[in-house]
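model this:
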Amino acid sequence: MRSRPTPALGALGANYNEQLTWINHTDLQQLNARWIRGFIDMHQIDPGNVLEDRNIQALFKAIDAGYNTILSFKWNYSERNFPAIGTAAHSTELQCLDAVLRVVLNKVNILVIGNEPFIEVQAGHADERLNIFYETVAEAVIKFREGNANQGFTTPKLYMGAFNRLDLPIKRTPAIERMLRFIASRPELEGVDLHPHMPTLEGHKAMLDFVLSRIRPDQRFLATEFSLVWHWKKHLGDPVSGYFCSKYGFPAGTKVHQVISTAMRDPWPYTQWVDLLSHEPWYIHCRGFLVNAMAMYRATGRLEVATYGLCPMRLRKAPLPVDGNPWMLNSLYAPSTVQPRPDGSRHENFPWAEEFRMVQRG
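Have a look, this model is predicted:
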């Protein structure tokens, strides 16, 4: 099946990260979502059996069902060195990339070269070694697409990234600047992918202003992950509201991360989860975030697609430490803190699922 033309700019879809096997078409229909994003770990792919990969199979089922798709390629170099050009290790990377491209290039609407390059790297290696590696794989993707244009392959849009925390001047390194210059220099690249996980909306704007000023005016951006997760994290050590403690029998002064851990160990009714969230000022005062962030992105006139996290950490039982990352507060469907409905389906998360639909209607 050929990839479909992408619809109007500014779409909002659902992000599954590396868990494409969790795609649930009923969930997507209830949210009115027509876009799906996920990534594959290129070091976990068997190049001789790409079609046997369960994430690829799940993605293709979604494509056959009519969904538009964004696929990101992740190269995890957090525990290994980047291979030098011309070495056997580098050739192995390109051979695997070639095998994956032969399977996915005529299917997906948008392909992203990279997942979070500046995080998925050894300490001290986010320098020209990173740039050289990603430039070579980008050139290989461009060359493959052009070389197979007359052999039944369609031409999905190509993006590169994703970038993190560029609201912070300290993160705007020479390697970041070089990658942005590379993206701007290549007419085959539609633009950049961003992961604006920020503590404030002002941070989202600062990152947008920085990045968009460094790429071509005709280029656009994706926001395949975005959230206020670092804002939530700052409050995990706060005491839970007196209202909640009194109503549900928790000792006064119980911390936010402690009650969430309790819920993961023994999930609550949905009403109790909403009671917790709706009585925490640091959470409920951010109501409207999804609507406001999308309005900001769309106002640039350069947003292609944004995707928001749909799948929480399922069946997690490990406690949430005070310095943990509370992704369960972001997701569109209630996480493992909440009992399923009698029919086994999951509750929507408060208030993000309804905001997601509001953006779709807007």
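
C-alpha from now on. contacts and neighbour counts both.
Fine.

at which residues are the strands of the stretch 51-200 of the chain located?
68-74, 110-113, 157-164, 189-195 (DSSP state E, counting those that start in this stretch).

mean neighbour count and distance to F350 added to those, as CSV?
Shown next, in CSV, are the strands of the stretch 51-200 of the chain (neighbours: other C-alpha atoms under 10 Å; distance: least, C-alpha to C-alpha, whole Å):
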stretch, mean neighbour count, distance to F350
strand 68-74, 25, 26
strand 110-113, 25, 30
strand 157-164, 24, 26
strand 189-195, 25, 22
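
ok, R145 - contacts?
Residues in contact with R145, defined by C-alpha atoms under 8 Å, 6 or more residues apart in numbering, are L105, F153, T155.

ok, and the most crowded of those?
Of all the contacts of R145, the highest neighbour tally under other C-alpha atoms under 10 Å goes to L105, namely 23 neighbours.

what about the residue most central in space within the chain, distance to D238?
Nearest to the mean C-alpha position of the chain, by C-alpha atoms, centre = their mean, lies E225 at 3.3 Å. Taking C-alpha to C-alpha, to the nearest Å as the measure, E225 falls 26 Å from D238.

got it, and R361?
Distance from R361 to D238, by C-alpha to C-alpha: 36 Å.

following up with a second sequence; could you model it the same way so I can compare the two?
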Amino acid sequence: MPDKSLNNNAVEYASNQDASMKFLSLGANFNEEIADIDNDLLENAGVKWVRGFVNINRLFLNYTDERGIWGVRSQAITNFQPIIPFINAKNTATENGRKVKLIFSLKLQFKNRNMGVPEPGSKGMDLMMKAIEEFLLAKNLGREIAVLVLGNEPMWETPLEDVADYEYFLNALIDSVGAWKKKNEWDFKTYIGALNRVSEVRQNAIGNKVLEIAKNNNKIDGLDIHMHVDDILEIEDDLKFIREDMGITKSLICTEFSIVRLFNQHSNDLLGEAFTTKFGYPENTRIFQWLNSAMVAAQSGTPISAAEFEYGFKTRDWYPDQWFFDFIKAFKKYDVDIATYRLQSHVRNPLRLLDKNSAMWSVNAPYNGELLGYFENGFPNKNPLVIPEYETVLKVH
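This next block holds a predicted model:
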């Protein structure tokens, strides 16, 4: 089980929790990496939820430019093995004996192969509905999940010129899901989303349409959001926009959040003389180059220390200490029911080394084998930037 000792900041956080504030459940997000779910690690981490997604368009539809969507890859659905460890995650017991609950998102990537949103009443729309229904029936996924999210960042994955078709499609999918739930006696909640950076892209037609449907369609239980910020002061912006400006009172969940955009701004910064002297790196080493060295060391079984990793960020004037707690505080203020965060990062073979323009997703994971290697028991080493806050929130909530 995780070390339940709390650092000073964590003790202060725990003691300041107001019993009248909204309860928040925390869980582990795996995105498409659901084949990598390790039940032992889930139990060790103590999470209450597990979230993953699949790309329906890319994996399960036949498409050509000439014919459009012309078929469902039913055999691919039947043989889709990554869904098995995802469903098995439900068998993981939390500390209080309750089972982990599952959130599943359908990634509907209409920009995939320039597919576009199928027109109302078209064969392509019928085939998309058929593929989604078959997938929910396969391994009886619809029975196992507690939450189904229809869509994953549609504002980035849907052509803006298809907004009218997308509105029709999403409402039709909502109706179909309702019918499937009744027919198969499924009891999961239905959310739509997930919307990212809504306060920054207020004029995005697809995003606004999702907000409108979330607010007005009584068959929708709530909205899923993603929050990847570059300024710690912006954490509340999306939540305030949704709750106050848009007037959405339904349940909110947040299945992805991080300060990755802030990390990205500084990936090409010099480590500085104090760091390079202390840890023995060349004078002009930059942050992304140092992280590449950490990946190589982790792969070779001689990882850098947690102390070095922590020093590399927490000594920088731009790094917002305790940012994880800031997210949680905002979630509670604006009544977010569930938040899932990327749990782990594996050593990759072959290594995916960074350059100065790479997104620094590898920094985020609280269990971080990719950058910090592994314990003797096989669990990834803990990320000191995240793990104290992560484990504290799990304990308190």
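
now the TM-score, please.
Remark: TM-score between the superposed chains equals 0.88 [TM-score structural alignment, normalised by the length of the first structure]; 348 aligned residues with a C-alpha RMSD of 2.3 Å.

re earlier: okay, R361 and D238 of the first structure: which has more neighbours?
For R361 of the first structure versus D238, the count of surrounding residues by other C-alpha under 10 Å is larger for D238: 16 against 8.

not counting sequence-adjacent ones, nearest residue to the aligned partner of that one in the second structure?
Aligned counterpart of D238 of the first structure in the second structure: D269 (TM-score structural alignment). Take D269 of the second structure and drop its neighbours on the chain: the residue closest to it by C-alpha to C-alpha, 6 or more residues apart in numbering is R286, 5.4 Å away.

circling back to that earlier point, just give me the match in the second structure for the residue nearest to the centre of the first structure.
Counting by TM-score structural alignment, E225 of the first structure corresponds to E256 in the second structure.

I figured its match hits L343, correct?
No - when contacts are counted by C-alpha atoms under 8 Å, E256 of the second structure is not listed as touching L343 (10.8 Å).

anything in contact with each of those two?
Between them, E256 of the second structure and L343 share the contacting residues N29, judged by C-alpha under 8 Å, 6+ apart.

returning to what we had before: wait, what's in contact with the spatially closest residue to the residue nearest to the centre of the first structure that is not a sequence neighbour?
Nearest non-adjacent residue to E225 of the first structure, counting by C-alpha to C-alpha, 6+ apart: H195, 4.7 Å away. H195 of the first structure is in contact with A162, F163, N164, R165, A223, T224, E225, F226, counting by C-alpha under 8 Å, 6+ apart.

how about a markdown table for those residues, with distance to L28 of the first structure added?
A markdown table is the format used below for these (distance: C-alpha to C-alpha, whole Å):
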| residue | distance to L28 of the first structure |
| --- | --- |
| A162 | 24 |
| F163 | 26 |
| N164 | 27 |
| R165 | 29 |
| A223 | 18 |
| T224 | 16 |
| E225 | 17 |
| F226 | 18 |
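
give me the neighbour count for G147 of the first structure.
Neighbours around G147 of the first structure, by other C-alpha under 10 Å: 11.

and if you look at G288 of the first structure?
Neighbours of G288 of the first structure (other C-alpha under 10 Å): 13.

and the gap between the match of E225 of the first structure and V198 of the second structure?
For E256 of the second structure, the distance to V198 of the second structure - C-alpha to C-alpha - is 14 Å.

now F325 of the second structure
Where V198 of the second structure is concerned, F325 of the second structure sits at a distance of 22 Å (C-alpha to C-alpha).

who has more neighbours out of those two?
When F325 of the second structure and V198 are compared for neighbours, V198 comes out ahead with 21 against 18, by other C-alpha under 10 Å.

just to revisit the earlier point, am I right that the residue nearest to the centre of the first structure sits in a strand?
No - assessed with DSSP: H, G, I helix; E, B strand; the rest coil, E225 of the first structure is coil; it does not lie in a strand.
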